[in-house]
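Asker: missing the sequence, but the structure's below:
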């Protein structure tokens, strides 16, 4: 399913929403389409509009400053680009470096994306105990990094990163 980036009226990224939600915001005149999927349109009896990739809210929405990105399974997979931290194949699960049963928790620095095979092989052990090596160390992303990583369209991600001066 496609997601649409929502920008504040000041062009700051706010969230990624479903295509359906984006269309509703545009049809209610709460947002305008900033970038559309080339050649794709939504057509109905009374509607003919481009399929939005990026929308901008018509009115500024005040958002409380968030210093840290909240941890989530989806966020870990996006941060690690759905690649297993142990073998590099496609990741479908999240592995705790220090297992929860041994005091590890759901934090950015204790979790990595993992394929099911490596997650099962590591089991209730640390990577050292299992004889496994991490290909890359986990890190805590900024809230903007998490938002950019959640966008499925690389072109939009790159464009927005350019607006923000961030790396995609």
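Answerer: Sure thing, it's come through. Not measured: the values here are computed from a predicted model.

Asker: going forward, measure contacts between C-alpha atoms and count neighbours the same way
Answerer: Noted.

Asker: Return the residues in contact with the closest residue to residue 52 other than its chain neighbours.
Answerer: What sits nearest to residue 52 in space, not counting adjacent residues and going by Cα to Cα, 6 or more residues apart in numbering, is residue 36, at 4.3 Å. With contact set as Cα atoms under 8 Å, 6 or more residues apart in numbering, residue 36 has these partners: 50-54.

Asker: and what of residue 149?
Answerer: Contacts for residue 149 were tallied using Cα under 8 Å, 6+ apart; they are 75, 78-79, 81, 157, 168.

Asker: do residue 16 as well
Answerer: Contacts were defined as Cα under 8 Å, 6+ apart; by that measure residue 16 touches 3-6, 147, 150-151.

Asker: So which of those residues wins on neighbours?
Answerer: Most neighbours among the contacts of residue 16, by other Cα atoms under 10 Å: residue 5, with 27 neighbours.

Asker: Off-centre distance for the biggest strand by length in the chain?
Answerer: In the chain, ranked by residue count with DSSP state E as the criterion, the top strand is strand 31-43. Taking Cα atoms, centre = their mean, to the nearest Å, one finds strand 31-43 lying 21 Å from the centre of the chain it belongs to.

Asker: With stretch 109-127 instead?
Answerer: Centroid separation for stretch 109-127 versus its chain: 21 Å, with Cα atoms, centre = their mean.

Asker: Comparison target, given below:
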């Protein structure tokens, strides 16, 4: 039961992912309603079988203070699919500043990317153009919906209407 369930707020906006167990508890306590069933089995007790949730909606609108996605090493690597953005390697990953800190580059979503230690060392205190390196995917700040897609791993086909 390591599947995830998409949780929608009262206004049908996606707010988070939760476990099937947590979603079932919210449904059982009438704090949420089921929007879509999962195509992967059911939840069984001794005397009942319940459909496994894929999407639930909270009964009440919950005001969620959105502060954005935290800028962290793990989140940057997750955004970059745990691949070097210069050569595609998945080994010995580090973070690289596109505009080096020695030249005034800051630590931000648009200036940090995942790089293997070999490419990072080859780049040194230069920009990628000066080092002759090509960035595969331009670094940008992820949206909440995009980050939920990355966090889920596999996407249930029911989720597409709410995460696009």
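Answerer: On my side now, so go ahead. In this text the structure is predicted, and so the values were computed from the model without any measurement.

Asker: one step back: which of the contacts of residue 149 of structure 1 are still contacts in structure 2?
Answerer: For these, the aligned pairs still in contact in structure 2 (both residues aligned by TM-score structural alignment, their matches' Cα atoms under 8 Å) are 78-79.

Asker: Among the contacts of residue 149 of structure 1, which lie within helices?
Answerer: Using DSSP state H, the members of these that fall within helices are 75, 78-79, 157.

Asker: Looking at those residues, state which has the most neighbours.
Answerer: When neighbours are counted by other Cα under 10 Å, residue 79 leads these with 23 neighbours.

Asker: residue nearest the centroid of structure 2?
Answerer: residue 147 (2.8 Å; Cα atoms, centre = their mean).

Asker: so what's that residue closest to, chain neighbours aside?
Answerer: The spatially closest residue to residue 147 of structure 2, leaving aside those adjacent along the chain, is residue 79, at 7.5 Å (Cα to Cα, 6+ apart).

Asker: distance of the one you found from residue 149 of structure 2?
Answerer: When Cα to Cα, to the nearest Å is the yardstick, residue 79 of structure 2 and residue 149 of structure 2 sit 10 Å from each other.

Asker: ok, now how distant is residue 132 of structure 2 from residue 119 of structure 2?
Answerer: Counting by Cα to Cα, the gap from residue 132 of structure 2 to residue 119 of structure 2 is 11 Å.

Asker: between the two, who's got more neighbours?
Answerer: The residue with the greater number of neighbours, taking residue 132 of structure 2 and residue 119 and applying other Cα under 10 Å, is residue 119; the counts read 20 against 11.

Asker: that's a helix at the more buried one, yeah?
Answerer: Yes: if the criterion is DSSP: H, G, I helix; E, B strand; the rest coil, then residue 119 of structure 2 is within a helix.

Asker: pretty sure residue 113 of structure 1 contacts residue 89?
Answerer: No: Residue 113 of structure 1 sits out of contact with residue 89 when judged by Cα atoms under 8 Å, with a separation of 10.1 Å.

Asker: element containing the residue lying farthest from the centre of structure 2?
Answerer: Within structure 2, residue 47 marks the point farthest from the mean C-alpha position, 37.1 Å out by Cα atoms, centre = their mean. Residue 47 of structure 2 is located outside every helix and strand, with elements delineated by DSSP states H and E.

Asker: Could you tell me which residues make contact with it?
Answerer: In this structure, residue 47 of structure 2 makes contact with no residue, judged by Cα under 8 Å, 6+ apart.

Asker: Can you get me a residue count around residue 40 of structure 1?
Answerer: The number of residues packed near residue 40 of structure 1 is 11, by other Cα under 10 Å.

Asker: For residue 56 of structure 2, which non-adjacent residue is spatially closest?
Answerer: Closest residue to residue 56 of structure 2 apart from its sequence neighbours, by Cα to Cα, 6+ apart: residue 34 at 4.5 Å.

Asker: Ignoring the adjacent residues along the chain, who's closest to residue 81 of structure 1?
Answerer: Residue nearest to residue 81 of structure 1 in three dimensions, not counting chain neighbours: residue 149, with 7.6 Å by Cα to Cα, 6+ apart.

Asker: okay, the strand or helix carrying that neighbour sits on what stretch of structure 2?
Answerer: Following DSSP H and E, one finds residue 149 of structure 1 within helix 143-150. When helix 143-150 of structure 1 is aligned against structure 2 using TM-score structural alignment, it corresponds to residues 144-151.
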